[in-house]
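> below are the sequence and a predicted model; questions follow.
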Amino acid sequence: MNTVLVTSTGESTGKTAITLALGLLAKERGLDVGYMKPKGTRLQSSTGKTLDEDPMLARELLDIDAEMHQLEPVVYSPTFIQGAIRGKENNEELSEVISHHFDDLSADKDLMLVEGGGSYRTGGIVDLTDADVASLLDAEVVLVADYSHPSDLDDLVAAVEDIGSDRLAGIVFNRVNDSVYDELETEVAPFLEARNVPVLGVVPAEKDLAGVTVQELADELGADLATDAPTDAFVERFLVGAMGGDAALRYFRRTKDAAVITGGDRANIQRAALEAPGVKCLILTGGHRPVGAVIGKAEEKGVPVLLVTGDTLSVTDRAEDIVSTGRTRDERTVERMRDLLFEHADVDAIIGGIEPSNETDGDDE
């Protein structure tokens, strides 16, 4: 049985989609695949109740017969972290619990996929970073990373050193924009491979995997649409409008694929946002309906206006959470990532040497 742990240099790198896509590719090769996420980090509240959708999606897509407490034995909630700081968590016992459930889940499997926490460092306070988990479970490590600038390599090299060259299978760069794709393949990859760090894949950015549509955002926020404008544009980031009109316009013009969040009574900011080509929608807080001139301008520009009742800070937090998690947790996204890995990554280097253990011979009659 082989074990592969998929970790990342930071949060929201597409780690879940890549982990499950590898599972689909392995199943297509006839392998019996298991899954585990030792540290649940996507939680509903600080009380420890988990709503982590990753193991639930894995259970469905990979046809895994297991309970949530097995797939996700450590609920890494704020309450858990506070307890660990106060000495209420026993590191050795936690490791034993993970090992116990891993042994049950991996029985008769050809390949075990282990998904890391928020980043490779998550779990350090209880000696359960992803490097620690890899050592505990004797796993090879695939490190998922973003890349937009050469300075990103500092964090990447630090992660490689923490994981160790003896465990690292290689790097998969995900969501790589066209502007840096050639640089990554012709300069960065050779640089890393010269340091004995294999680059297993350079996966291009896919717009429909990078954000959420305005309609999806409206549905998740429970927003009312104040305009008759198309809602199929993608939003990848949020800008909070809290400055004067001239400063706001300069600020908004420096971005793309953004939603501007501001009070429904801030007409000057709303007008400035509508002048910026990179603004795809307005989210107006406080339950205030904008003046008619703003609605008219928005419809003329084809920019939808969403009305929500919450305050700007809470709406911004909720919207960012939707973008960072919402597009990587559905079957369609995983299937698209399966295609991208097949086309742009060395899947054989990860799972190619594993043979199915449950093949049956043909009848001898």
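Sure, I can see it.
> C-alpha only now, for contacts and for neighbours.
Fine.
> quick one: contacts for the residue nearest the centre of the chain?
The residue lying closest to the centre of the chain (Cα atoms, centre = their mean) is S12, at 3.1 Å. The contact partners of S12, by Cα atoms under 8 Å, 6 or more residues apart in numbering, come to G118, S324, T325.
> against Q44, how distant is the last one?
Okay, so that is T325. Distance, T325 to Q44, by Cα to Cα, to the nearest Å: 13 Å.
> for the first one, same thing?
For G118, the distance to Q44 (Cα to Cα) stands at 15 Å.
> let's bring in a second one:
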Amino acid sequence: MAKTLMIGSCEPFSGKSALVLGMARKCIASQKKVRFGKPLATTVELFSESESRNSKIIDEDVRFIGKTLGLSAKDLIPSVDYISSESSESRLIDSNLQPGIRFEEFKETLLDPIDGINILEGAGSLHEGLLYGLSLVELVKRLDIPALLVHTWQDSRSVDDLLAAKQELEEHFVGVVLNGVDPSEINNIQTKVVPALGALGIEVFGIMPRSPLLRSVTVEELASRLEARVICCSDKLELMVETLSIGAMSVNSAMEFFRRRRNMAVVTGADRTDLQLAALEASTQCLILTGAGEPLPQLVNRAEELEVPLLRVDRDTLSTVEVIENAFGHVRLHESVKATYAFRLVEEHCDLTRLFSRLETHS
């Protein structure tokens, strides 16, 4: 089998795709060939049931990363299966826990020799995909390949999941890249936590700081999740939102607050024109109006002048805020600006040279 590495995580949206991008670009820069795929697809273009049985399944994350890296179509490894409520129900009713014939085809693809590496990205957690016979633990053992985890680090309690993963993956566990670390804590983790993890048999290949940009969400994504009506600037929905502000204070207090924030989505009542106009003069990416009433013409005109989208939602402020907060850090890396930042983040904060050297010696 060609050199193959599985990138996994203990929980979804931990930064796997960002690490894949950084690793793959490093290989390509070294004139090494890269093939990439997700054994279990989670986002695909809609297709009919007959097409799903006969067509290659290429996950949308795989398409995006392939396009970003300039990979050819033959370097995108088709998925074995697509996780959905329909396919999950069918497997459950049939009590079918085997990956099926497509897994053998998938394995054959990995056997083709290349001067480089096959990079595989696992599902959201160690156990997602068990119903398909395609959980991360099952895959690395069936394929006999090493696994590197990307793990969101909050404090020392975060080590529990890593210890459990190391125990389950056994000799296939290579190590971890810690992600989402408070920048002020990086030095402490490097000097104290990394040696302690090493003593527990957990090798750390990188410490990536928390990134507001990578956690950000487009205005278009927010509009979709909120089922919002776009009042103006529909051509600016690609703007990235990094923070959330709620306009529920006096104008003077709001101005001071808004000045300290950047790339905001501001949620406020449709009747608070004073706050809305104040928000437009700050680093606001979109205004989201709740409650009764429609925005005044002067607000719409000013928003159009400043090219700030106005969204109107049929929700109360509390539920609107909840939807937005759930979106941050839980969207896929499908924007070129995020990909560019991911390249730099991995290059600056991960020791890929040591990782590739470790893979060469991994049995």
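Thanks, I have it. Owing to the predicted nature of the structure, the values given are computational and were not obtained by experimental measurement.
> so which helix or strand takes in the residue nearest to the centre of the first structure?
Following DSSP states H and E, there is no helix or strand that holds S12 of the first structure.
> what residue of the first structure matches up with Q190 of the second structure?
Under the alignment (TM-score structural alignment), Q190 of the second structure maps onto E185 of the first structure.
> surely its match is in contact with V202?
Yes: between E185 of the first structure and V202 there is a contact under Cα atoms under 8 Å: 7.4 Å.
> between these two, which is the more surrounded one?
Shown here are E185 of the first structure and V202; by other Cα atoms under 10 Å, V202 has more neighbours (26 against 14).
> the corresponding residue of the second structure for the more buried one in helix, strand or coil?
Using TM-score structural alignment, the partner of V202 of the first structure in the second structure is I207. Assigned with DSSP: H, G, I helix; E, B strand; the rest coil, I207 of the second structure falls in the strand class.
> also V34 of the second structure?
With three-state DSSP as the criterion, V34 of the second structure reads strand.
> what strand or helix carries the closest residue to it other than its chain neighbours?
Leaving aside its chain neighbours, V34 of the second structure sits nearest to I117 (5.3 Å; criterion: Cα to Cα, 6 or more residues apart in numbering). Using DSSP H and E, I117 of the second structure falls within strand 116-121.
> what residues does that strand touch?
Applying Cα under 8 Å, 6+ apart, the contact partners of strand 116-121 of the second structure are 2-8, 16-17, 20, 24, 27, 32-39, 110.
> stretch 225-237 of the first structure too?
Stretch 225-237 of the first structure is touched from outside by 207-208, 210-215, 218, 257-259, 280, 289, 295, 298-299, 302-307, 320, 323, with contacts defined as Cα under 8 Å, 6+ apart.
> now do 6 Å
For stretch 225-237 of the first structure, contacts defined as Cα atoms under 6 Å, 6 or more residues apart in numbering pick out G211, V212, T213, V214, Q215, D257, A258, E299, G302, P304, V305, L306.
> among those residues, which ones are in helices?
Counted as lying in helices by DSSP state H, out of these, are V214, Q215, E299.
> could you single out the nearest of those to A345 of the first structure?
When these are compared for distance to A345 of the first structure (Cα to Cα), V214 wins out at 31.0 Å.
> residues in contact with the closest one?
T231, D232, A233.
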